[in-house]
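Student: Following is a predicted model, sequence given first.
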Amino acid sequence: MASSLTKDAAAQGNPASGGKTFFGHPRGLATLFMTEMWERFSFYGMRALLVLYLISGGTDAKPGAQGGGLAMTMATASAIYAVYLAMVYLLAMPGGWFADRVWGPRKTVIIGGCVVMLGHLTLAVPGTAMFFVGMALVALGSGLLKANISTMVGHLYDGPQDPRRDGGFTIFYIGINVGGFAAPLVVGTIGQSVNWHLGFASAAVGMGLGLLQFIIGTRHLAPLSSTVPTPLSIEERNSWLRKGLLWLVVAAVFYGIVVGTGTFTLNWALIPIALLGLIIPVSVLARIKRDKDLTSAEQTKVSGYIWFFVAAAVFWMIFDQAGSTLSGFAEKNTADTVFGMHFPSTWFQSVNPLWVMALAPVFAWMWLALAKRLKEPSTTIKFAIAMVMIGISYFVFIVPMGMSSDGTKVSPMWLLMVYMIQTMGELCLSPVGLSVTTKLAPEKYASQMLGVWFLAVTAGDCIVSLLSTAGADLSGVGVLSAEATLAVLAGLAIWLNRKKITGLMGDVR
C-alpha cells in the first residue's frame, strides 16, 4: 500500500550537491518546505472553520455570531469533523500506493494539490451538497499529497545514513507548524469575521501558492521523485479498475435504495465511514501479524507494536478534539478580549503549533542531555508519559468547564494551559511513534508501516465520530472525565507492562 511513505533507497544521490543550498541542505528542501507549509495552511485553515461553520445559524452557535452556516448541532458537527480527519489519514495509504504504482511521488503531489485547491473552491460555494463534495475533495487531495511529500524529502539525501537527513526533516517539520500557526490567524479571521465561504476561498489561495512554487521548484528535486517504483501491469490495472467499478456500483445501488425509500439521513454516511475507519486498521494489523513469511522475532515485534498503536489511537482520540470540543468551548465559553483587543475564537487553533515550535527544541535538548547521562526514558516510558499528559489535559479542562456552566466567560489562559499540556504529550508520542514504527517494522513491511501508524489517528477519530453519533455529549463533564481516565489508565497499563513490552521489542529501545 503506502510504500512511498518510508521508502529510502540506499543510494539516492543528492541533486543539490555543489550548488545553492537551503540552510546547508539540498535546494529542493526549500521547495518541499514551502509546499508543505502552504498545504498545512489550507488544511488547518479549513479545520479551524469547519465546526463553527457547521453549527452557525443553529441552536448550538454562539448568540450574535455570524450566520450563514449549516445550523447543525454540535454533536453532528463533531461527528463530521472526526470523520473528515480520519479520512485524511486513511487516504494517505492509497495516496502512497498511487505514487508507487501509478503516477510517482512528484505527479501525485501535483494532482493532490490540485484536488485540495478544487475542494476549497467548492467549499467557497454556498450549499449543503457543495460543502460535502468540497470536504471530500480536500480529504482526498490531502491523502494524495501527505503520503508523498515526506518521501521526496528523503530522496534529497544520500540514504538513511546521510548526517544532514535528521536536520532536513526537522526543518521540514517547522514548515508544517508555520503553516498550522498562520492558517487560523488568516483563514480563520476571514471566515469567522467576514464570510465563511471567503475564508474557504482563502485556503484555496494558500494551496494554489504552494502548488505554483512546487511546480516551479521541481527542477531542484531528486530524479527519483518522478519515477514510478513498481508500476502496475496492464493486467493489474484492469483488475483494480474492475474491483473499483464493482464497489462503486454496489455503493450506488445501496444508497440509491436508501434515498429512494426516503430513509436516508446523514448517519447513513457517517456511521459506515467511521466503522470502516476502525475495521481497516484492525484488518491491516491482523494481516501483518498473521503473515507466515515473518520470522518469529518479527512476529514478536509486531505484538509489541500493537501496544503502541492502541495507545496512539486513544491519544489522538482526545488530541484531535482540539478542532471540535475545544473549538466550541473557545467560541462560546472563553473570553475573546485580551488587554482590550478582541480576537476571533479560531485564533486558539494557532496555539498548538506555537507551543510545538516553542517546546520542540526544549524537548530535543532534554532528551539529549538525559541520553548523555544514560537516563533518557525508553520509548515505552515516553508513551506512558504522553498518555498521562493527554489525560491530565482533560482533567484540567474540566475546571473551566465547571466555571463557565453559569454562562461566565473564562480566561483564555485556561485553554493555553490545556494546549500546552497536550503539546507536551504530543512531543513525547508523535516523533517517538514515527521512529519506533520504522524500527519495529518487519522487513517485508518496512515501506508500509508508517501508513499503519497514520491509521492510529484514523481509528481514534472514528471512535469520536461514533460516540458523537450515538449521542454522547463530548462537551459534557462525564464524557470528558471518562476520556481522561481512559488515557491515564492506558498510560498506567503501559508503565506496568513496560518490561513485557520491552521484551517484545527485542533489540529495539
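Tutor: Sure, I can see it. Treat the numbers as computed from the prediction; the structure is a model and nothing was measured.
Student: contacts and neighbour counts: CA atoms only from here.
Tutor: Will do.
Student: Now Thr469: closest residue in space, sequence neighbours ignored.
Tutor: Among residues not flanking Thr469 along the chain, Ala79 sits closest, at 6.1 Å (C-alpha to C-alpha, 6 or more residues apart in numbering).
Student: Make sure Ser142 is actually in contact with Val88.
Tutor: Yes. With contact defined as C-alpha atoms under 8 Å, Ser142 reaches Val88; the gap is 6.1 Å.
Student: which of the two has more neighbours?
Tutor: Counted by other C-alpha atoms under 10 Å, Ser142 and Val88 do not tie: Ser142 has more neighbours, with 27 against 23.
Student: and that one, what helix or strand is that in?
Tutor: Element membership for Ser142 (DSSP states H and E) is helix 128-155.
Student: who's in contact with Ile55?
Tutor: Ala61, Gly69, Leu70, Ala71, Met72, Thr73, Met74, Ala77 (C-alpha atoms under 8 Å, 6 or more residues apart in numbering).
Student: Just give the nearest non-adjacent residue to the second one, would you?
Tutor: When you say that, I think you mean Gly69. Ser56 is the one closest to Gly69 (C-alpha to C-alpha, 6+ apart), at 4.4 Å.
Student: Report the separation between that neighbour and Gly206.
Tutor: Applying C-alpha to C-alpha, to the nearest Å, the value for Ser56 to Gly206 is 24 Å.
Student: repeat for Glu236
Tutor: 37 Å.
Student: okay, those two: which has more neighbours?
Tutor: Gly206 (24 against 11).
Student: Take this one as well and set it beside the first:
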Amino acid sequence: MTRASGVGLLSDPRDRGVLVLALTEACERFSFYGMQTLLVLYLLHAVLPGGMGQVVGLTGFRVTLSHVTGPLTDLAFAAEVVALYSSLVYFTPILGGLAGDRLIGQRRAVLVGAAFMAAGHGLMASTAGFLGALGLLIVGSGFLKGNISAQVGNLYQEAEADPRARAFTLFNIGINAGALSGPLACGAAAQVWGWHAGFGLAGIVMTLGLVLYAACGRVLPPDIRRPRARTHAHLTGDERRNLGLLAMVLVTGLFYSATFYQLSDMYIVWIDHHVRRSLGGHVIPTNWFSCLDSSFTVLGSPVVLAVLAACARRGREPGGLGRILAALLMNGAAWCLLAWASATSALVNPLWCVACSALLGTSFVLQWPTTLALVSTLAPVRLRSTLMGVAFLTLFVAYNIVGWIAHFYEQMAPWQFWLLQAAITLAGAPLCLVLDRVAGRSVRGVGLVERV
C-alpha cells in the first residue's frame, strides 16, 4: 500500500472509528486465542482426569459425540471438542451477519456478541459451566465477527479505495496484536495462578473491549440495513466459469487449512510431552509456542511483499494459484521438519518448533490473503459478500477435518503423524498445478490484499 507523504494514519476523522473497532477486535482476538490455546490442555489435565461429572452435560455430550465418531479416548475427545468449538466459531458469523444486516443492525449485533463472549469467558471460571461457556462464546463470536469487519468498510464510501485500504490495515494490526498477546498473557497467568486465572484474564480483556465499544458509539458508522434482493440475474458464461474456478480454489485451500489449524490441537499436545521447554531454570508455557506462527505472519508479511515486488519488476511475479502452491509446499515442509525432529530425538529442541512456525506463519501470508483476493476479484459483484462467507465456511469444514485427523495421533509415533500431516497438505499441490495450467491466466493479476 502506498500513501501520500505526510498523511498520518489517524489524519482522517473517521480513523478514530477504525481505531475503536481495531481495539475492540484486538480484545476479541486476545480472548479467543488466549482461551483456545489453553483449551485442549485444560481438558486433558484438569477436566477429564477429575471425572466428567464435574461438568454439567459433558457425559451426555461425549456419549452423543461417540455415536457419530465411534469410541473416543480422552485425547481424541479433547481434540474433537477443540475442533468442534473452533469450527462453529467460523460458522456462526454467517448467521450473525444476517442478523446484523436485516434484523438488529451491526452496532447492536456487536454489542450482543461482545456481551455473550464476556459472559462465556466469565463462566469458564467455573468447571461446571464449561460447556455452557463454549456455547456462549460460539454465539457471541457469531454476532461480533459477523458484523465488526463490515463496520470498518461502512465508514467509507465505495469509491474511497485508499482510505478503506488504510482502515483495514489498521484493523488487521488489531487482529494480529490480539492473536499474539492473548496466548502469551493467558498462558503465563494459567501457569502461575492456575487455569481459571488464564480464562479469567481473557474475560477481563473481552469485557474491556465491550466497554470501549459501548462508550465510543459516536465515532462508529450508522447501521446499514441490506434488505433481501427481490430479483436474481442470470449468471453469464464467464461468471459460471469463475465460480467453478473459485470452488476448486477453496477445495485446494482445505488441504492447507486442514493441517495448518492442527496448531491449536495436537501440536500443543505434542509440545507438552515431547519438546524441551526449560529455559534458564524456568518452564516455558506450552501455549506460548502456538503464537509463534502469528509472529512470523506479522514479521514475514513485509518480506513476502518485498520479494513479490522484486519478482514483479523482473516480470516473474507468481499468480494467485502460484502463491497458493508455494504456501502448500511450505506447509508440507514445516510438518516434514517436525517429523525429522521427532524421529531423531525423544525430547525435541524448541528451535525445531521455531523453524516450523516460521514456515507456517510465512505460508499463511501467501495462502489466506490470496484466497480472499481471488474471491474479491473473480466473484460476481452481487455475490461477493456471500462468497466471502463461503470462504470462511471452509474453515468450519477444515476444523472438523482437524478433529478427525487428530484421532490418528495416538495410533502413530509422532514422526508418523507429522508425515501424515505433510502428505495431506502436499496432496493439494497437484490440484493447484492443474488449476494453474487450466485457468492460471484468469488470476495472473491477483495480488495480496491488504484488507484481511
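Tutor: Perfect, I can see it now. All figures in this text were calculated on a predicted structure; none of them were measured in a lab.
Student: Got a TM-score for the pair?
Tutor: Laid over one another, the chains give 0.86 as their TM-score (TM-score structural alignment, normalised by the length of the second structure), with 420 aligned residues with a C-alpha RMSD of 2.8 Å.
Student: what secondary structure does the residue most central in space within the first structure sit in?
Tutor: Among the residues of the first structure, the one closest to the centroid is Tyr89, at 5.8 Å (C-alpha atoms, centre = their mean). With DSSP: H, G, I helix; E, B strand; the rest coil as the basis, Tyr89 of the first structure sits in helix.
Student: mind checking how far it is from Leu276 of the first structure?
Tutor: Relative to Leu276 of the first structure, and taking C-alpha to C-alpha, Tyr89 of the first structure is found at 13 Å.
Student: same question, Ala386 of the first structure
Tutor: 27 Å.
Student: which of the two has more neighbours?
Tutor: Neighbours per residue (other C-alpha under 10 Å) separate Ala386 of the first structure from Leu276, with Ala386 holding more: 28 against 16.
Student: That one pairs with which position in the second structure?
Tutor: With TM-score structural alignment as the criterion, the equivalent of Ala386 of the first structure in the second structure is Ala327.
Student: Find the residue closest to its match in space, skipping its chain neighbours.
Tutor: Ser363 is the one closest to Ala327 of the second structure (C-alpha to C-alpha, 6+ apart), at 4.4 Å.
Student: swap in Ala125 of the second structure?
Tutor: Per C-alpha to C-alpha, 6+ apart, closest to Ala125 of the second structure is His196, 5.1 Å.
Student: Could you verify that the one you found is part of a helix?
Tutor: Yes. Per three-state DSSP, His196 of the second structure lies within a helix segment.
Student: who's in contact with the match of Ala386 of the first structure?
Tutor: Residues near Ala327 of the second structure by C-alpha under 8 Å, 6+ apart: Tyr256, Ser363, Phe364, Leu366, Gln367.
Student: and the gap between the second one and Ala341 of the second structure?
Tutor: Just to be clear, that refers to Ser363 of the second structure. Distance, Ser363 of the second structure to Ala341 of the second structure, using C-alpha to C-alpha: 20 Å.
Student: With the first one instead?
Tutor: Tyr256 of the second structure sits 21 Å away from Ala341 of the second structure when distances are taken as C-alpha to C-alpha.
Student: who's more crowded, the two?
Tutor: Taking neighbours as other C-alpha under 10 Å, Tyr256 of the second structure and Ala341 compare with Tyr256 leading, 32 against 21.
Student: which one is the more buried one nearest to, not counting chain neighbours?
Tutor: Distances taken as C-alpha to C-alpha, 6+ apart place Thr425 nearest to Tyr256 of the second structure, at 5.4 Å, with adjacent residues excluded.
Student: What is the equivalent residue in the first structure for the one you found?
Tutor: Checking TM-score structural alignment: Thr425 of the second structure goes with Ala487.
Student: Counterpart of Gly45 of the first structure over in the second structure?
Tutor: So, by TM-score structural alignment, Gly45 of the first structure is matched to Gly34.
Student: which SSE is its match in?
Tutor: helix 15-42.
Student: Next secondary structure after that helix?
Tutor: Next helix or strand after helix 15-42 of the second structure toward the C-terminus (DSSP H and E): helix 58-69.
Student: Tell me the gap between that following helix and the middle of its chain.
Tutor: When distances are taken as C-alpha atoms, centre = their mean, to the nearest Å, helix 58-69 of the second structure is centred 26 Å away from the chain's centroid.
Student: Show me which residues of it are buried.
Tutor: Judged by neighbour count using 16 or more other C-alpha atoms under 10 Å, the buried positions of helix 58-69 of the second structure are Leu58, Arg62, Leu65.
Student: swap in stretch 119-126 of the second structure?
Tutor: Buried-residue list, stretch 119-126 of the second structure, by 16+ other C-alpha under 10 Å: Ala119, Gly120, His121, Gly122, Leu123, Met124, Ala125.
Student: The closest residue to the third one other than its chain neighbours: which element?
Tutor: Counting by C-alpha to C-alpha, 6+ apart, the nearest residue to His121 of the second structure once its immediate chain neighbours are dropped is Gly203, at 4.6 Å. Element membership of Gly203 of the second structure, judged by DSSP H and E, is helix 195-215.
Student: ok, residues contacting that helix?
Tutor: Helix 195-215 of the second structure is touched from outside by 20-21, 23-25, 27-28, 30-32, 34-35, 38, 42, 111, 114-115, 117-122, 124-126, 182, 185-190, with contacts defined as C-alpha under 8 Å, 6+ apart.
Student: One more: stretch 319-334 of the first structure?
Tutor: 47-48, 51-52, 61-62, 74, 77-78, 81-82, 345-346, 348-349, 390, 404, 407-412, 415, 422, 461, 474-475.
Student: Give me the range in the second structure that it lines up against.
Tutor: Under the criterion TM-score structural alignment, stretch 319-334 of the first structure matches residues 260-275.
Student: can you pull the buried residues of the matching stretch?
Tutor: For stretch 260-275 of the second structure, by 16+ other C-alpha under 10 Å, it's 260-269, 271, 274-275.
Student: a strand runs through the residue nearest to Tyr256 of the second structure, doesn't it?
Tutor: No. Counting by three-state DSSP, Thr425 of the second structure is not part of a strand but helix.
Student: Verify the stated contact: it with Met330.
Tutor: No. With contact defined as C-alpha under 8 Å, Thr425 of the second structure and Met330 do not form a contacting pair (9.5 Å).
Student: Thr394 of the second structure corresponds to which position in the first structure?
Tutor: That one, Thr394 of the second structure, aligns with Ala456 by TM-score structural alignment.
Student: Tell me the spatial nearest neighbour of that match, not counting adjacent residues.
Tutor: Closest to Ala456 of the first structure by C-alpha to C-alpha, 6+ apart is Ala313, at 4.6 Å.
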